[in-house]
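**Q** No sequence on hand, only this structure:
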């Protein structure tokens, strides 16, 4: 899934860094009509294979979307809590049992 982050007034590169800090892995990616350089970008690509491999369904994906929004809007105020919640979700849905 491709997400345009220009409305949050951040670059894809910055958003990728923020999400990496809270244990959510995405890739910066150009979006249609992108004015940023390819190494900066205005978007991110969210892959779902790792989420589906863990057994995440719609409720878990909704949580991830909410955490991404929090990281985009108020990273400094939300990062610690988001990271803790991401880690708790991953513990509840281990890759190997």
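**A** Received the coordinates, thanks. From a predicted model like this one, the values you see are computed outputs, not experimental measurements.

**Q** When you work out contacts or count neighbours from here on, use the C-alpha atoms and nothing else.
**A** Noted.

**Q** what's in contact with stretch 34-44?
**A** Residues outside stretch 34-44 that contact it (C-alpha atoms under 8 Å, 6 or more residues apart in numbering): 2-6, 10-13, 15-16, 26-31.

**Q** Pull out the buried members of these.
**A** Buried members of the contacts of stretch 34-44, scored by 16 or more other C-alpha atoms under 10 Å, are 4-5, 10-13, 15-16, 26-31.

**Q** Take the residues you listed and keep only those in helices.
**A** Judged by DSSP state H, helices contain the following of the buried ones among the contacts of stretch 34-44: 12-13, 15-16.

**Q** this is the other structure I want to compare:
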């Protein structure tokens, strides 16, 4: 459900998913038709600067080098492990869209990075180890 929600929101935000969606925990975004000037590598780096971890990935009929790529692979297992749900997936998809729609904008990166940090604090990886 989490990957589907994240993928659906990305589609609503104008992104194209390989195979139109997902039936598992992975989403593959094809940037060629929606963000032609942005490579998978550049997208990965922009999102990393905002504390969102994804991987550049080749897509079907790839035209770029495997070191650059035209796609992004997004996985949801770490988010689900923390207890995040559909509401959080929608927010994360919006943050991904905000960064990739303006990948060089430092203010957006800083703002999203703070939101990611806050979300991670709300959903600690091992809450039983959190000191009170």
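**A** Here it is on my side, so go on. None of these values were measured; they are calculated from a predicted model.

**Q** about what we covered before: among the contacts of stretch 34-44 of structure 1, name the ones in strands.
**A** Judged by DSSP state E, the subset of those located in strands is 2-4, 27-29.

**Q** If we only consider these, which is nearest to residue 65 of structure 1?
**A** Nearest to residue 65 of structure 1, judged by C-alpha to C-alpha, of those is residue 3 at 10.9 Å.

**Q** what's the closest non-adjacent residue to the aligned partner of that closest one in structure 2?
**A** Residue correspondence, TM-score structural alignment: residue 3 of structure 1 in this structure matches residue 29 in structure 2. Leaving aside its sequence neighbours, residue 29 of structure 2 sits nearest to residue 17 (C-alpha to C-alpha, 6 or more residues apart in numbering; 4.5 Å).

**Q** tell me the contacts of that neighbour?
**A** Residue 17 of structure 2 neighbours (C-alpha under 8 Å, 6+ apart): 7, 11, 27-30.

**Q** Would you mind finding the longest helix in structure 1?
**A** Longest helix in structure 1, counting by DSSP H: helix 75-92.

**Q** Which neighbouring elements make contact with that helix?
**A** Under the contact criterion of 3 or more C-alpha pairs under 8 Å, 6 or more residues apart in numbering; DSSP states H and E, helix 75-92 of structure 1 touches helix 12-21, helix 58-73.

**Q** Can you tell me which of those is packed in deepest?
**A** Of the helices and strands packed on helix 75-92 of structure 1, the one with the most neighbours on average (mean count of other C-alpha atoms under 10 Å) is helix 12-21, at a mean of 19.

**Q** That helix against structure 2, how far on average?
**A** When structure 2 is overlaid, helix 12-21 of structure 1 sits 0.5 Å from its aligned residues on average, using mean C-alpha distance after the TM-score superposition for structure 1.

**Q** relative orientation of that helix and helix 75-92 in degrees?
**A** When axes from the mean of the first three to the mean of the last three C-alpha atoms, to 10 degrees is applied, the directions of helix 12-21 of structure 1 and helix 75-92 differ by 50 degrees.

**Q** and the angle for helix 12-21 of structure 1 with helix 58-73?
**A** 120 degrees.
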